[in-house]
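A.B. asks: please find the sequence and the predicted model below.
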Amino acid sequence: MMTQSQPSVTPKLEEPKFGFNEYAERLNGRAAMIGFILMVLIEYFTDKGVLSWLGLK
């Protein structure tokens, strides 16, 4: 009679894509960099600050 052995390798589960994890932090950092570049470009091409451009100042 043969006995069954347990698997020796634990399957690697995918990390969730929500909450405070590395994926979310990387995505947030990239969005912040894009927003900053857009803000600088708006100020350069309109000769106004972002608040003036939005009519808040």
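C.D. replies: Looks like it came in fine. Every value quoted in this text rests on a predicted model; they were computed, and no experiment measured them.
A.B. asks: rest of the way, CA atoms for contacts and neighbours
C.D. replies: Noted.
A.B. asks: kindly list the longest helix within this structure.
C.D. replies: helix 22-46 (DSSP state H).
A.B. asks: what packs against the following helix or strand past it?
C.D. replies: Next helix or strand after helix 22-46 toward the C-terminus (DSSP states H and E): helix 50-54. Helix 50-54 is packed against helix 22-46, with contacts defined by 3 or more C-alpha pairs under 8 Å, 6 or more residues apart in numbering; DSSP states H and E.
A.B. asks: next one for the comparison:
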Amino acid sequence: MEKVEPTVTPTLEEPKFGFNDYSERLNGRAAMIGFALTLLIEALTGQGVLAWLGLS
């Protein structure tokens, strides 16, 4: 009997958790928003974030 290979590559669903493209993209965007907010807080208050939080 002859071995038959599949002719269509199955499309696998993207994982819902763990290290995947979507979670990495979301994490990067959250980091950029946090950095921009940090700069905004420093510009508006004239203090660093640690001073604004009362930690220095």
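C.D. replies: Yep, it's here. In this text the structure is predicted, and so the values were computed from the model without any measurement.
A.B. asks: superposed, what's their TM-score?
C.D. replies: Laid over one another, the chains give 0.79 as their TM-score (TM-score structural alignment, normalised by the length of structure 2), with 52 aligned residues with a C-alpha RMSD of 1.6 Å.
A.B. asks: how far apart are the longest helix of structure 1 and its match in structure 2?
C.D. replies: Its match in structure 2 and helix 22-46 of structure 1 itself, once the structures are fitted together, sit a mean 0.4 Å apart by mean C-alpha distance after the TM-score superposition for structure 1.
A.B. asks: now that helix, how far from the chain's geometric center?
C.D. replies: Here helix 22-46 of structure 1 is found 11 Å from its chain centre; the criterion is C-alpha atoms, centre = their mean, to the nearest Å.
A.B. asks: how close does the closest residue to residue 50 of structure 2 other than its chain neighbours sit to residue 32 of structure 2?
C.D. replies: Of all residues not flanking residue 50 of structure 2 in the chain, residue 56 sits nearest, at 5.7 Å (C-alpha to C-alpha, 6 or more residues apart in numbering). If you measure residue 56 of structure 2 against residue 32 of structure 2 using C-alpha to C-alpha, to the nearest Å, the figure is 24 Å.
A.B. asks: these two: which is more packed in?
C.D. replies: residue 32 (12 against 8; other C-alpha atoms under 10 Å).
A.B. asks: spit out the contact partners of the more buried one.
C.D. replies: Applying C-alpha atoms under 8 Å, 6 or more residues apart in numbering to residue 32 of structure 2 gives no contacts.
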